Structures are given as C-alpha cells and as structure tokens.
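>>> using only what follows, build the 3D model:
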Amino acid sequence: MRVVNEEGAALSATITRILVVDDFEPWRRFIWSGVSNQPNLQIVAEASDGLEALQKAEQLQPDLILLDIGLPALNGIEAARRIRRLSPNSKILFVSEHRSIDIAKEAIRAGGSGYLVKSSAGNDLLPAMAAVLEGKHFASPSLDAQLFIDTVTADHSSREDVSGTSAGNKVEVSRDHQVVFYPNDESCIDGFARFAKSAADAGNSVVVVATKSHRPAILERLKKVLDVDAARERGSLIIADVDEVLAAFMKEDTPVAARVDAIARNLIAKAAKGAPTEHSRIAICGELAPTLLARGKTEAAILVERLFDDIAIAHNLDLLCAYVLGAYPSGRHSRILERICAEHSAVHMQ
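Next comes the predicted model:
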C-alpha cells in the first residue's frame, strides 16, 4: 500500500517483511547487506532448507520470500508449490544460480513472480524485489524474454488455487527427482525393481541405468513380476549400462553437458516410442552420479545430478537416484551427501 503526502510524494505505509531461503550462509549475509539500508524492508527470518522454509512461511506469513532452488531436504520449486497453500499472500522471488529457461519456467509455474539469476543480484536485487512487491513480474536479462509470456499467461489462469482445485485444464509440467540412500547392494537392487514395477504398473515406460554388478539381479527381480522380454522388445523397458553411458559423455573426468543432454534425449525418445499410451510418463532409475561419487569424482557426480535435474524438468520425468551408503567412506553425515540431497526433490533413507 502507498500513501501520498500533501506535496504528492509517495510514502511507504508499511514495512515489507522478508523471508530469505538459501543454504549458503555467505549468500544470506549478502542479502542482508543489500537490504539493511532500506528502511521499508525488514528480513524477519532465514531458512537454510526447503522444509524450514515451509515452517517459517506458515508461521510468519511474510510479504516476500527470496527463494533459492538448490535446497537440502526439499528443493525451492517444490517448496514454492507448498508455500502457495501455507502462505497464499506471500510473493515469491526466486534467486538462483540456475540459468536454464526450463527451470525458470517451472519456478514461475510453481508460484514465483520473479526469477533473478544470482550473478545479477548486485545490480538487480532491489529492482527485482520492488517489481514483485508491486505486483509485476521480473526476469533477469540473461533469461529468454518469453519466460512470462509463455509461462504466466498460459499457466497462472489455470494453476491450482489454495484449496487445491484446478481452475483450468492445463497440465503443469512437473518432475519427481528422488534420491534414496540404501544400506547395502541387496536393498538397492530391491529398490530399483520396486521402482520399475511401480512405473510399469502405472502404464509408464522405464529406463534402468545400472552397474554391471547390479543389472543381472535387477532383471531377475523384474522377471518375477513383469514380462521383461516383451517389455524390452516393445521398448517400454530399457536397460543401460552405467559404464557405457559414462564413457559416452565424460571427458577428462568431467561430464560434457551437451553429451549428457544428447544421451538423455536419445534414451527418452526410445522410451517414449515404446510407451503404452501417448500420456505415459518416463521413469528413470540410475546409478550414474553414485558411480562417479564412489570413484572419488565428487564434482562430476554433483554436476551429473544437476544436469539430470534440468533434464527431468524439461522432459517431465520421474527420476530415482540410488546410492549405497557403504560405498562412501564418510557415510551419511558427509557434506558431500548433503550437496547430493540438495539436487533432489525428495530424500529417503532406507
């Protein structure tokens, strides 16, 4: 709300209450420094993961939420969807290092009014906040100009209201990128088989990217519950080898993004061609990043997770990443595994 004094100057009538959500503490300090000299802006709380963001949004009902995407426990896009119900009057400005137009569109569909690339925050943070608070939209210049034309006008009129009922017929693009930490190989194999069977039972195509040691056992489990030979012949079940896929997109121990994208598109196209119906989803369970991590290639593993997260959003996929905890010396509590968790929409411990 704005009030005008006798001279016609606009005066702010209220303090804008802000919730900052980011798992990187120095970045939260940067936000504080940018906002502290603005008398009408007040940071009322911080959150370092998605679940904490839900709690504080519901408790505080802030006017504005500055929300990162790569968060532990629950990523920012999933958090935004839930915040729409918990704090429907809060405006959301995504502030993320992701530059993918597909991720940005998904963020807007999830409830964001703006998308600010972190590298532009030095100049654009306050203008982005002002635009969103005034009911406008904001996108960093590096993003496609069609971001809001394609996303907001087509989607906001049909998005779910706070009661959860649909206001239109548009189907929102979504993805389910889960990570499961298994205690041993046997439970990992069982988890792959359950995931594949569940997807097949739902009428979806399945891609399994497994290690040489796990593949035979996964197939044996599946043969007990599925007609594996028929599914593979039809193309609705694709089995790929981890080492072959890694060899196709790695260069000097680093994933090449263009190659990852090309290989993923090829697998998705094959699975889509063999899908039972035109409305079938593609479900992928894999050990690409886990294999890299087990071999000590931490940054490569993180990058693969990030690239496949982008691919999942772009192609409306269901993904399951399986990690066997015994393969990693530092176990459950390592910072590395926390970083892995941050790239997923849901985290499970078996």
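>>> C-alpha only now, for contacts and for neighbours.
Will do.
>>> could you point out which element follows the helix or strand containing T153?
Assigned by DSSP states H and E, T153 belongs to helix 147-155. Proceeding N to C from helix 147-155, the next assigned helix or strand is strand 176-182, under DSSP H and E.
>>> right, and the helix or strand after that following strand?
Next helix or strand after strand 176-182 toward the C-terminus (DSSP H and E): helix 185-201.
>>> report all helices and strands that the helix or strand encompassing E338 contacts.
Per DSSP H and E, E338 falls inside helix 335-342. Counting contacts by 3 or more CA pairs under 8 Å, 6 or more residues apart in numbering; DSSP states H and E, helix 335-342 packs against helix 298-315.
>>> need the nearest residue in space to G50, chain neighbours excluded.
Leaving aside its sequence neighbours, G50 sits nearest to L74 (CA to CA, 6 or more residues apart in numbering; 4.4 Å).
>>> what's the burial count for the one you found?
24 (other CA atoms under 10 Å).
>>> related to what we said a few turns ago, pull out the buried residues from the helix holding T153.
147-148, 151-152, 155 (16 or more other CA atoms under 10 Å).
>>> contacts for stretch 11-27?
1-5, 28, 31, 39-50, 53, 56-57, 62-68, 71-72 (CA atoms under 8 Å, 6 or more residues apart in numbering).
>>> and this one, please, so the two structures can be compared:
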Amino acid sequence: MIRILIVDDHPVVRAGLTSMLDTQPGLEVIGSASTGVEALEIAARHKPDLMLLDLRMPAMNGIETLQELKKQKLPTRVIVLTNFEMDEDIYRAVQAGAHGYLLKSTTQEEMITAIQAVNQGRRHIPPRIAERLAERMSRSSLTARELEILEMMVKGLTNKQIGSALLISENTVRNHVNSILEKLEVQDRTEAATTAIQQGIISLT
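Alright, predicted model coming up:
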C-alpha cells in the first residue's frame, strides 16, 4: 500500500484528489494539509511514502517545503502537482528534491503511473516538462547579484539608478547587465525582462 499525503491550499483540490486516489487499489490517502508547515508536521508524525505537493501556497511555498523536508531528512518522496510549468519553477523544484513534476491537468492514469514510479525510487517528469528542464539546466545560472539587478531591470530602472541603489558604479552595472543578457540568450534589456517574467525567474507579485 502506497501511503499518500496531499498538500494544497485549495480544499476542493484536496477533496478531489483524496476521492480519486482513495478508490485506487494499492493507494491510501493518509491525510491532507493546506500549508507547508502542516505538511511537514504530518510527514514527521506519519511518515507517508509520498507527498503530492502544490507549489504556490501562502506562508511556506512548495519549494520551501521541499527544502525543509530535505533538511529534516524525512523519507517521504515528493511529486510536485501544480498549474505552473515555468522553467524556473520546474528547475527549482527538482533542485530542491522533487522526484516528479505533474500539471494539475494531467490524467488520472498518468498520475497513478507517476505515483507508482516515484514510490519505486524512479523519477517521473513528463517529456515536455523534461525538455524545458533540460533547456533551463543548460543555461548558466544567474548569480545572486545578477538576479538582484535583473529584478530592477524588470521594474524599469536604468543602469545609473541601479548603481545608485546598490552603491556600485554604472560601469559595474553594465558588466552585470551584459552577463545577464548572455546567460538568458537575449538581445536587450526589454527582452531580458520579458524572458525573466515568462520563465518565472522574476515574479511580479
């Protein structure tokens, strides 16, 4: 029997998944949680085999929950179940320790296949998602300073304004901007800002 914990801040999603999975032979939903904090408490207490984890939750999001799960050395394996397929979301989830990545629009059949595969120690990432992950991993990662500057670029700040805010020279900002353009494989600041938002590197919220 594969013991499953469902983690999602929407009650309808939790109820729907519980109802769907509990009727399947070999699967048992041992509980559900609406927050990452609650999920970690249940995981520590009941040691479920597998967690279906939403990415976007208030207070503690899915990535932070994954990181904490790893830090606490809890044995529960995790499939991220989300509406989002942004490159950065996929990359961060896998980096944080997710064993599978599914969209909420996935079929019941694929979800059960993924649960069984991950429970057996394998990864399950659909081909289209895997392709995007491979593309993201092939690009050089932005440094913390570059991310900081990119966020300011998205807000429309000039090199001079960025330099003033970060107490660095305009020339240093220009060098960082050039590096960002190269890593994102874009031609200019506008394209860099658009790409950063589309891929989920920078969030507007």
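>>> picking up where we left off before, roughly how far is the helix holding T153 of the first structure from the heart of the chain?
Between the centre of helix 147-155 of the first structure and the centre of its chain there are 19 Å (CA atoms, centre = their mean, to the nearest Å).
>>> equivalent analysis for stretch 37-51 of the second structure, please.
Distance, centroid of stretch 37-51 of the second structure to centroid of chain: 19 Å (CA atoms, centre = their mean).
>>> where in the first structure does that stretch fall?
Alignment of stretch 37-51 of the second structure against the first structure: residues 51-65, by TM-score structural alignment.
>>> what about stretch 4-18 of the second structure, start to end distance?
Stretch 4-18 of the second structure has an end-to-end distance of 9 Å (criterion: CA to CA, to the nearest Å).
>>> how about the strands in the second structure?
Here the second structure has its strands, by DSSP state E, at 2-7, 27-33, 50-53, 77-82, 100-103.
>>> redo the ones you listed as a markdown table? Include mean neighbour count.
Shown next, in a markdown table, are the strands of the second structure (neighbours: other CA atoms under 10 Å):
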| stretch | mean neighbour count |
| --- | --- |
| strand 2-7 | 23 |
| strand 27-33 | 19 |
| strand 50-53 | 26 |
| strand 77-82 | 24 |
| strand 100-103 | 22 |
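>>> turn the ones you listed into TSV, columns for distance to A144 of the second structure.
Formatted as TSV, the strands of the second structure follow (distance: least, CA to CA, whole Å):
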stretch	distance to A144 of the second structure
strand 2-7	30
strand 27-33	32
strand 50-53	27
strand 77-82	25
strand 100-103	26
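>>> list the contacts of the match of stretch 37-51 of the second structure.
In this structure, residues lying in contact with stretch 51-65 of the first structure by CA under 8 Å, 6+ apart are 16-21, 44-47, 73-74, 79, 82-83, 86-87, 89-93, 133.
>>> same check on stretch 75-93 of the first structure?
49-51, 53-54, 57-58, 61-70, 106-107, 110-116, 128-129, 132-133, 161-163, 342-346.
>>> ranges for the helices of the second structure?
Using DSSP state H, the helices found in the second structure span residues 11-22, 36-46, 62-71, 87-95, 108-119, 127-138, 144-154, 159-166, 170-184, 189-198.
>>> need those helices in TSV (columns: distance to L204 of the second structure).
TSV is the format used below for these (distance: least, CA to CA, whole Å):
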stretch	distance to L204 of the second structure
helix 11-22	25
helix 36-46	22
helix 62-71	18
helix 87-95	14
helix 108-119	31
helix 127-138	20
helix 144-154	9
helix 159-166	18
helix 170-184	18
helix 189-198	7
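>>> still on that earlier bit, and the residue nearest to G50 of the first structure, what pairs with it in the second structure?
Matched to the second structure by TM-score structural alignment, L74 of the first structure sits across from M60.
>>> same question, Q42 of the first structure
Aligned partner of Q42 of the first structure by TM-score structural alignment: E28.
>>> now its match. Nearest residue, chain neighbours left out?
The shortest distance from E28 of the second structure to any non-neighbouring residue, by CA to CA, 6+ apart, is to R3 (5.0 Å).
>>> R2 of the first structure: neighbour count?
R2 of the first structure has 9 neighbouring residues, counting by other CA under 10 Å.
>>> okay, the residue nearest to it when sequence neighbours are not counted and L125 of the first structure: tell me how far apart.
Among residues not flanking R2 of the first structure along the chain, S12 sits closest, at 5.3 Å (CA to CA, 6+ apart). Counting by CA to CA, the gap from S12 of the first structure to L125 of the first structure is 19 Å.
>>> the two: which is more packed in?
L125 (20 against 13).
>>> isn't the residue nearest to G50 of the first structure right up against A342?
Yes. Here L74 of the first structure reaches A342: they are 7.4 Å apart, a contact under CA atoms under 8 Å.
>>> got the contact list for S105 of the second structure?
Residues near S105 of the second structure by CA under 8 Å, 6+ apart: N83.
>>> that one -> the first structure?
Per TM-score structural alignment, S105 of the second structure is aligned with S119.
>>> quick revisit: buried subset of the contacts of stretch 75-93 of the first structure?
Among the contacts of stretch 75-93 of the first structure, those classed as buried by 16+ other CA under 10 Å are 49-51, 53-54, 57-58, 61-70, 106-107, 110-116, 128-129, 132-133, 342-346.
>>> alignment lookup: T76 of the second structure to the first structure.
Matched across to the first structure, T76 of the second structure falls on S90, judged by TM-score structural alignment.
>>> what's the neighbour count on its match?
If we define neighbours as other CA under 10 Å, then S90 of the first structure has 24 of them.
>>> could you check how far the match of L74 of the first structure is from A39 of the second structure?
M60 of the second structure is 10 Å from A39 of the second structure, by CA to CA.
>>> so the match of L74 of the first structure versus N171 of the second structure, what's the distance?
Using CA to CA, we find M60 of the second structure at a distance of 38 Å from N171 of the second structure.
>>> near the counterpart of R123 of the second structure in the first structure, how many other residues are there?
Counting by TM-score structural alignment, R123 of the second structure corresponds to H137 in the first structure. Counted by other CA under 10 Å, the residues lying close to H137 of the first structure total 19.
>>> thought H137 of the first structure was touching I108?
No. Contact criterion CA under 8 Å: H137 of the first structure and I108 do not qualify, at 9.7 Å.
>>> joint contacts of the two?
In contact with both H137 of the first structure and I108: 114, 148, using CA under 8 Å, 6+ apart.
>>> leaving out chain neighbours, which residue sits closest to Q108 of the second structure?
M20 (8.0 Å).
>>> let me redo that: K273 of the first structure
For K273 of the first structure, the spatially nearest residue (CA to CA, 6+ apart) is G235, at 7.0 Å.
>>> what count of nearby residues applies to that neighbour?
Number of residues near G235 of the first structure (other CA under 10 Å) recorded here: 20.
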